[in-house]
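J.: Sequence and predicted model, in that order:
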Amino acid sequence: MRDSAGSSQSAADATRHKELRRVLLSSFIGSAIEYYDFLLYVAAASLIFGRLFFGNLTPVMATIASLGTLAVGYLSRPLGAAFFGHFGDRYGRKSVLVATLITMGISTTLIGVLPTSAQAGAWSPAALVFLRMLQGLSVGGEWGGGALMAFEHAPAHRRGFASSCSVAGGPAGTMLAAAVLGLFALLPESQFLAWGWRIPFLLSSVLVAIGFWMRIRVAESPLFIEAQRKRQVTGTMHKPPLLDVLRAPKALLAGFISMLGPFTLYSLVASFGLTYARKHGLPISSVLAIQATGAIFCAFSEVVCGYLSDRFSRHFVLLFGLASGALLAYPFLLLLASGDVLKTTVGFLLMNVFVIGPVLGPSAAYLAEQFDTHSRYTGASLGLQTASTVGAGFAPITLTSLLALNGGGYQLILAFIVIICAMSGAVIVIRANARRQRQGYTVGAVIGAPANGDHRN
């Protein structure tokens, strides 16, 4: 009997581990595909869309207008978080993830066949903005589902690592987008602008088919299934998830401010940094190759930092990343301004490894732990996506404007970065103190203690 029971337990453990591995791989690849599509647009808007879709403007205004379309995608992300979050909390994570993937694939593929402003006039940028909005809606729902599937399948002591695998799909998608776009950028400029830039967008249809096949094979979140079972047994009817989140908005507000710094730093590297490096003489292919290299290191750093957040605390890792961002912003800009490939590469590597990895690696677990299962998809997604809208959506325009306002000097940009990072860091510390006091820790134990929230189910 004992051997039989032991064998049954071992078989059950093996099944759970196999399913967890499948979920982590699916979350990583699905997220990579979504962010390939979303960040392919970021790279293209930062480097070439100004000339293609806003050619009737001056070069500076065309760049600002092109970067402004990025904000449209970020503005629609909170709407996607609320919309897809509602269905994810009510009907399950899995089906929503399939829907977001398909929406993203269709919108990205259509961008690849969109006529330029020289071919279609004002209709062209209008259609571009509409498709970018669909991309934003999709990403707004994708992050919550992908990260939460990994988070909710993992045991409590591994949730930081598990959810970071989904987060790491972001830089993996960035790497793929930059590599593919950079490959076609090696074409003669006239051919690249005529048709070469379209191919990376059209490839989205192939990637989405792969992601769809993987996502339909994973099991639904066990925590969601358990919450649904309890609801049926007790006959409890929860209010719409959005109302639950808004009735107690402290967690949502804290998540929003906590993530402002991380997303501002991310935008400094992923969007503004590309434009700035290009401005100082690097060719498009070199800029994209550098971004792809940095993304490889970023993905690795995010997973390592997710693991470290399980061993120490989410707060410690996040605060380390914010402090590093405030300190490294100035050297980063100096290295980019050199116009040298090697120095620019070093700048991107420093920021990706010591800043972006620490601030984004633990972010999914940090936000997920602020909410209960029945409203987690909505609450965590809204917290992150509202921060991404403000911190990443408008930061490229803000940073570009501050640079112009200061006559090309860095002072205003650096002051802006430091203020935003300090705001986020202060909220993280306040939130950590309050949580640890509820759990019996002293205020001084915030940073070093290995507790990571209340591990809500």
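T.: Structure's in. What do you need? Numbers count the residues shown, from 1 in each chain.
J.: going forward, measure contacts between C-alpha atoms and count neighbours the same way
T.: OK.
J.: My guess is P115 contacts S124. True?
T.: Yes - counting by Cα atoms under 8 Å, P115 touches S124, with 6.0 Å between them.
J.: who's in contact with the helix or strand harbouring C165?
T.: Element membership for C165, per DSSP states H and E: helix 159-167. Here helix 159-167 makes contact (Cα atoms under 8 Å, 6 or more residues apart in numbering) with 24-25, 27-29, 31, 143, 146-148, 150-152, 154, 302-310, 314, 360-366.
J.: do that again at 6 Å, thanks
T.: 27-28, 147, 150-151, 303, 306-307, 309-310, 361-362, 364-365 (Cα atoms under 6 Å, 6 or more residues apart in numbering).
J.: quick one: what helix or strand has the closest residue to Q385 other than its chain neighbours in it?
T.: In space, and not counting its chain neighbours, Q385 is closest to P78: 5.1 Å by Cα to Cα, 6 or more residues apart in numbering. In the assignment (DSSP H and E), P78 maps to helix 59-91.
J.: And here is the other one:
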Amino acid sequence: MNPDAVNSQLSAAVATHRLARPSSAARRAVITAVLGQILEWYDFFLYGTAAALVFGKLFFPVGNDPLIGTIAAFGGFTVGFIARPIGGVLCGHLGDRYGRKVVMMLTMLTMGTATVLMGALPTYQQIGIMAPVLLVILRILQGLAAGGEWSGSILMIHESAPASRRGALAAWSPSGAAFGFVLSTAAFMLAQHLSHDDFLSWGWRVPFLGSAALVVLGLWMRRSVSESAAFAEVKATRNESRMPVIDVLRQCPREVLTVFGLRFGEGGASYIFFAFSLAYGQFIGIKSSWILGGLTLSMFLMIPVSLLVGHITDKVGRKPVYLVGAIAMVLVAWPFFALLGSGEYWKVMTALLLANSLTLGILEGAQPAFISELLPVHLRYSGLGIGREISSVLGGGLSPMIATGLLAYYRSAAPVAIYLGALGLTTVIATCCARETWPKALRDAARQQAE
């Protein structure tokens, strides 16, 4: 895409949002998006936790090595990610043609229905092969919904926010997702207080079934939100694209590829930190309550880090901040597994805090505004849906299964640490190749307009 056109578009956006203080519409967009993200990602993360703890035993009882069943369960995890680009394309097309709000209602309903049904599924012992088949089908529905949720959420905030505060406000969206992870992990921690037999027979189902009430609340909240200001303005002033998915690939191929690169390593690392750490903890004999507790604490602390980082990007730009997070991912790869492998409680906690609170906190705080601003408003949902969600499959979706496969073959975390470092290196390269979307000239113009 022509850089002059991008700068012109951003300058016009700066002029449109003159006030530094968010409008009531922007505040509603933030609140609704964050609460929706909490509910949506609570549902999506439940599968990752259950795959590491129980799904291998109940739905994929393959062979004598428990790691084999876990690999199969993570295969279902990967299938959900494969569905995400399809959901991203469909939701992107609908979102760029008809608006962000209608898509966010659809993703919430789909995700909630699939999650509740997971909690009601009979196990392999009860209905045989149909149990994992039905589980995978429901995971596909989750993937379709997740493919459109993240992009829609950050766009609702970013496109309604004042130009000078887009980084800070857009960072609330991944913070909502992080809190959704905290809730899902906390739900399993509570369920694990049951006896082992009760947990395997019915206790694991409670977090899934309990999401029904949360989804009803989420749908009620999203009914009250307005369409994003930037999209409403573009829709009123220009002819809409009939095929935005095709148009974004034709007009902005480099930008879509950049989104892919910025997300690929970060997505892969995040699911090694989230999901694989549970499987690795079980492999080396660490109490699952330690890992779950550490994940809950570290993801909770990621929220203030992400919010601070989003604010910093408004002051110094998006690219240098994201580069710091990418370098941190490379540097933390070996210490993460060394600390986990020690088997000492405080070292396990330190590993998870370094990985999730610090490294992912930096990346998640800078990413929403960074990748949103790479694309023009009328093609933005489609571009994010393609670039981000395809990278989610190849990065986040495959990483727990690849990491577990490496562990099963080598019986050591060393190859996994090398894999994690390579993911970080790809993020460093992608960030270096990306253009700055919030350069000093635009920051100064936004500050002057705000004054």
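T.: That came in fine, so what should we check first? Since we're looking at a predicted model, the values are computed, not measured.
J.: Quick check: S301 of the first structure vs L252 of the first structure, distance?
T.: S301 of the first structure sits 26 Å away from L252 of the first structure, going by Cα to Cα, to the nearest Å.
J.: on that earlier part again, among the contacts of helix 159-167 of the first structure, which are in helices?
T.: Applying DSSP state H to the contacts of helix 159-167 of the first structure, the entries found in helices are S27, F28, A147, A150, F151, V303, G306, Y307, S309, D310, A364, A365.
J.: For PyMOL, what selects the buried ones among those?
T.: To isolate the buried ones among these in PyMOL, judged by 16 or more other Cα atoms under 10 Å, type:
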select buried, resi 27+28+147+150+151+303+306+307+309+310+364+365
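J.: So which of the ones in helices among the contacts of helix 159-167 of the first structure is the closest to A177 of the first structure?
T.: Nearest to A177 of the first structure among these: F28, at 15.3 Å, using Cα to Cα.
J.: Tell me the counterpart of that closest one in the second structure.
T.: Taking TM-score structural alignment, F28 of the first structure has V34 as its aligned residue in the second structure.
J.: Which residue in the second structure aligns with S221 of the first structure?
T.: Using TM-score structural alignment, S221 of the first structure sits opposite S228 in the second structure.
J.: dump the residue contacts of that match.
T.: Counting by Cα under 6 Å, 6+ apart, S228 of the second structure has contacts M156, E159, S160.
J.: list the contacts for the second one?
T.: Taking Cα under 6 Å, 6+ apart as the criterion, E159 of the second structure is in contact with S228, A229, A230.
J.: corresponding residue for S95 of the first structure in the second structure?
T.: Using TM-score structural alignment, S95 of the first structure pairs with V102 in the second structure.
J.: helix/strand/coil for that match?
T.: What DSSP: H, G, I helix; E, B strand; the rest coil gives for V102 of the second structure is helix.
J.: separation between L288 of the first structure and G281 of the first structure?
T.: 13 Å.
J.: Then N352 of the first structure?
T.: Distance, N352 of the first structure to G281 of the first structure, by Cα to Cα: 22 Å.
J.: out of these two, which sits in the more crowded spot?
T.: A count of neighbours by other Cα atoms under 10 Å puts N352 above the other of N352 of the first structure and G281, at 30 against 15.
J.: Trace the more buried one over to the second structure, please.
T.: In the second structure, N352 of the first structure lands on N356 (TM-score structural alignment).
J.: who's in contact with its match?
T.: S298, M299.
J.: just to revisit the earlier point, now distance to L327 of the first structure too, for the contacts of helix 159-167 of the first structure, in JSON lines please.
T.: Listed next are the contacts of helix 159-167 of the first structure as JSON lines, based on distance: Cα to Cα, whole Å:
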{"residue": "S27", "distance to L327 of the first structure": "32"}
{"residue": "F28", "distance to L327 of the first structure": "30"}
{"residue": "A147", "distance to L327 of the first structure": "29"}
{"residue": "A150", "distance to L327 of the first structure": "32"}
{"residue": "F151", "distance to L327 of the first structure": "31"}
{"residue": "V303", "distance to L327 of the first structure": "23"}
{"residue": "G306", "distance to L327 of the first structure": "22"}
{"residue": "Y307", "distance to L327 of the first structure": "24"}
{"residue": "S309", "distance to L327 of the first structure": "22"}
{"residue": "D310", "distance to L327 of the first structure": "25"}
{"residue": "G361", "distance to L327 of the first structure": "19"}
{"residue": "P362", "distance to L327 of the first structure": "20"}
{"residue": "A364", "distance to L327 of the first structure": "24"}
{"residue": "A365", "distance to L327 of the first structure": "25"}
